[in-house]
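Asks: Quick one, structure for this:
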Amino acid sequence: MITFDQCASAYIAAHRGSWKNAKHASQWENTLETYAGLIIGAMPVASVDTALVVKVLNPIWQDKTETATRLRGRIESILDWATVSKFRVGENPARWRGHLENLLADPNKLGRVEHHPAWPWQELAEFMVQLRSREGVAARAVDFAILTACHSGEVRGAAWAEIDVEGALWTIPAERMKAGREHRIPLSSPAVEILKRMPRVDDLVFPGRRQGTALSDMSLTAVLRRMSRPDITVHGFRSTFRGWCAESVANSFPREVCEHALAHSLPDKVEAAYRRGDLLVKRTMLMQTWADFCAGKITG
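Replies: A predicted model of the protein is given here:
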C-alpha cells in the first residue's frame, strides 16, 4: 500500500547524490507536489493507471508543455522504480512511445516555448498598491521578484547566506543561475525593507510551509490568481521591466545596463568584450529608479 508520494521521496533520495546540485532535486519535488500530488500523491502506487496519469498531465499539456513533458518523465521514472522495487506490476502507464503518444498531442508540435504574458508597465504602480496590501510569504516573494527583475525560481531559492542586507546586495551563485554565471543584484530600498521584515525561520528567505522547503511556483501564481489576474505570470514581470527600460522616458539608462540587470548576455560579441564588468554602480541606480517607478514616485 505504499503511496506514489512515498515512492517519489524514495526515488529522489536514491538519486539525489548523483544530481549536480540541490536545485535539481527541488525541481522534482516542486513539480510533483504542484501537479501530481493532489491527484495521485496519496494513492497506492500500484493503483496509478493510464487514466490517472493523463488526468495529471492533461490540464498543463497545452499551456505548459515543457513543464508537462518533464513531469511525465519524472512520473515514468518513479513508476519504474516502484516496479523494480516490487511495489507494482505491469507496464508503465506513463511511458510515451506506443502509449501516451496516442492520447496526448505531440509536444514538439505544440511548441517548446512557454509564453509569459506581461503586465503593462504603465499600469504597474496601481498593481503594486494592490499587491502590497496582501499578506503572506508568497506575496512578498512576488514583490521581491518584481523589484529585482529575477526569475521566480531564483527568488524562491534565495538563501540568507546569499544576501548582504546591510550592503544591499544579493549574490546568486552560478549553480542557481540559468546562464551558469554568478549574478550580483543591487537591492533597492523597498527590496531591503522586504528582507528586514521577513522572519529568519529557515535558511531560505521565502520558505514554504514545510521546514526546509522552498515555495512552489504555484504559490506565487496563486497570488496573482487571487488578484483576479490568472493570465499574468511572475516571469512576465521581467518583460514588464524590459518594456519599461525600453519605453519609459524616466529611464535613460543604456541598453547594456538593462541587459545586465536581467542577467542577459550582450548579443554583440565585440560590445560584450568591452563590457566585462557587471556595471554594478549603474545598475544600483537603475534598480532604485525602477523601485521608485513601482511605488508611483516617478511616472512616464
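
Asks: C-alpha from now on. contacts and neighbour counts both.
Replies: Will do.

Asks: what does stretch 201-213 rub up against?
Replies: 137-138, 141, 155-161, 195, 198, 214-216 (C-alpha atoms under 8 Å, 6 or more residues apart in numbering).

Asks: Another sequence for comparison is provided below:
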Amino acid sequence: MGAKALEFAILTAARSGEVREARWTEFDMQKSVWTVPADRMKAGREHSVPLSRQAMLVLNDIPKFLHSELVFTAPRGGSLSDMTLSAVMRRMGVAAVPHGFRSTFRDWVAERTAYPSDVAEMALAHSIRNKVEAAYRRGDLFEKRRQLMQDWAITRYVRITSITISSPSAHEMNPVNANAVADICRPRC
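Replies: Okay, here's the model as predicted:
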C-alpha cells in the first residue's frame, strides 16, 4: 500500500501526511476531486485537489476495506506511518524523500510549462504571502489546476507506473522501478 500512496502523492503533488491520512469520504469519485479538510492542511484551510485520470486509476485500484475509512491502510490496519513512503523509496534504491516530489513539481511548472506561478502555488496549497494579493484573491483557479495536474500526470505517468509492479510487501523491487522514481525526482530530490 505504501507504493500506491507514493504514486498518489506524486500524481497529486500532495504532502505525505495528507495522503497517508486520506479518507474515502473526502473523495468525489464522480467529479474526480479530493477535498482535504482544513484540520489536515498545513495552512489550516480546506484544499480541493483536482484528480488526474491517472490518480483516479490509482484510487480505483485500491480495495475498499469495510473496516477502514482510510484509503491507504497499513498492513495491520490504521494509517501508514510517516516513514512508509520514504521506506518505499529506500527499497527502490532512491536517495530522496517524498517531499522532494513537490519541489520537482514546482520546478517542472516553472521550467517546462507556461502555467502562471500562482496556479502552481495553489496546486501545492501554499499560502499567498503578499497581504494585498491575499486580500483580493478569492478564486482557487480550480479548472486551471485541473489541467495542470493532468499535464503533470501525462508527462510523469509513463515513468511512475512501474512503482506498483511489486507488491507492497516485497523486500526488493525491480531496478526499473528505481530508475522510474529517479527520473521524476531529478534534479531536486
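
Asks: ok, back up a step: which ones among the contacts of stretch 201-213 of structure 1 map onto helices?
Replies: Within the contacts of stretch 201-213 of structure 1, residues falling in helices by DSSP state H are 137-138, 141, 155-156, 195.

Asks: What does residue 83 of structure 2 correspond to in structure 1?
Replies: Aligning on TM-score structural alignment places residue 83 of structure 2 opposite residue 218 in structure 1.

Asks: nope, residue 43 of structure 2 is what I was after
Replies: For residue 43 of structure 2, the equivalent position in structure 1 is taken to be residue 179, counting by TM-score structural alignment.

Asks: Tell me the secondary structure at that match.
Replies: Classification of residue 179 of structure 1 using DSSP: H, G, I helix; E, B strand; the rest coil returns coil.

Asks: Report the contact partners of residue 25 of structure 2.
Replies: Neighbouring residues of residue 25 of structure 2 by C-alpha under 8 Å, 6+ apart: residue 69.

Asks: Mind telling me what it corresponds to in structure 1?
Replies: Using TM-score structural alignment as the criterion, the counterpart of residue 25 of structure 2 in structure 1 is residue 161.

Asks: For residue 203 of structure 1, see how far away its match is.
Replies: Here residue 161 of structure 1 is placed at a distance of 8 Å from residue 203 of structure 1 (C-alpha to C-alpha, to the nearest Å).

Asks: Relative to residue 224 of structure 1, how far out is the closest residue to residue 145 of structure 1 other than its chain neighbours?
Replies: Nearest residue to residue 145 of structure 1, sequence neighbours excluded (C-alpha to C-alpha, 6 or more residues apart in numbering): residue 155, at 6.1 Å. The span separating residue 155 of structure 1 from residue 224 of structure 1 equals 16 Å under the rule C-alpha to C-alpha.

Asks: These two: which has the busier surroundings?
Replies: Neighbours were counted for residue 155 of structure 1 and for residue 224 using other C-alpha atoms under 10 Å; residue 155 has more, 22 against 19.

Asks: ok, the closest residue to residue 124 of structure 1 other than its chain neighbours - how many residues close by?
Replies: The shortest distance from residue 124 of structure 1 to any residue other than its chain neighbours is 6.2 Å, reached at residue 294 (C-alpha to C-alpha, 6+ apart). Other residues within reach of residue 294 of structure 1 by the criterion other C-alpha under 10 Å amount to 25.

Asks: three-state assignment of the corresponding residue of structure 2 for residue 294 of structure 1?
Replies: Counting by TM-score structural alignment, residue 294 of structure 1 lines up with residue 156 in structure 2. Secondary structure state of residue 156 of structure 2, per three-state DSSP, is helix.

Asks: my guess is residue 156 of structure 2 meets residue 182, correct?
Replies: No - at 11.5 Å, residue 156 of structure 2 and residue 182 do not qualify as touching, with contact defined as C-alpha atoms under 8 Å.

Asks: related to what we said a few turns ago, Throw the ones in helices among the contacts of stretch 201-213 of structure 1 into JSON lines and include distance to residue 55 of structure 1, thanks.
Replies: Rendered in JSON lines, the data for these read as follows (distance: C-alpha to C-alpha, whole Å):
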{"residue": "137", "distance to residue 55 of structure 1": "30"}
{"residue": "138", "distance to residue 55 of structure 1": "27"}
{"residue": "141", "distance to residue 55 of structure 1": "30"}
{"residue": "155", "distance to residue 55 of structure 1": "30"}
{"residue": "156", "distance to residue 55 of structure 1": "27"}
{"residue": "195", "distance to residue 55 of structure 1": "39"}
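
Asks: And those, which is closest to residue 27 of structure 1?
Replies: Each of those was checked against residue 27 of structure 1 using C-alpha to C-alpha; the closest is residue 156, at 11.2 Å.

Asks: any chance you could map the strands in the stretch 151-300 of structure 1?
Replies: Listed in chain order, the strands of the stretch 151-300 of structure 1 (DSSP state E, counting those that start in this stretch) span 163-164, 169-172, 183-186.

Asks: can you pull the contacts of the residue located most distally from the centre of structure 2?
Replies: Of all residues in structure 2, residue 132 has its C-alpha farthest from the mean position, at 29.9 Å, by C-alpha atoms, centre = their mean. Residue 132 of structure 2 is in contact with no residue at all, counting by C-alpha under 8 Å, 6+ apart.

Asks: for residue 147 of structure 1, same thing?
Replies: Contact criterion C-alpha under 8 Å, 6+ apart gives 188, 190-191, 287, 290-291, 294 as the residues in contact with residue 147 of structure 1.

Asks: Could you check which residue of structure 2 pairs with it?
Replies: In structure 2, residue 147 of structure 1 lines up with residue 11, judged by TM-score structural alignment.

Asks: so that match is in which element?
Replies: In this structure, residue 11 of structure 2 is located in helix 2-12 according to DSSP states H and E.

Asks: That helix vs structure 1, average distance?
Replies: Compared with structure 1 after the fit, helix 2-12 of structure 2 shows a mean deviation of 0.5 Å (mean C-alpha distance after the TM-score superposition for structure 1).

Asks: out of the ones in helices among the contacts of stretch 201-213 of structure 1, who's nearest residue 57 of structure 1?
Replies: Set against residue 57 of structure 1, the nearest of these by C-alpha to C-alpha is residue 156 (23.9 Å).
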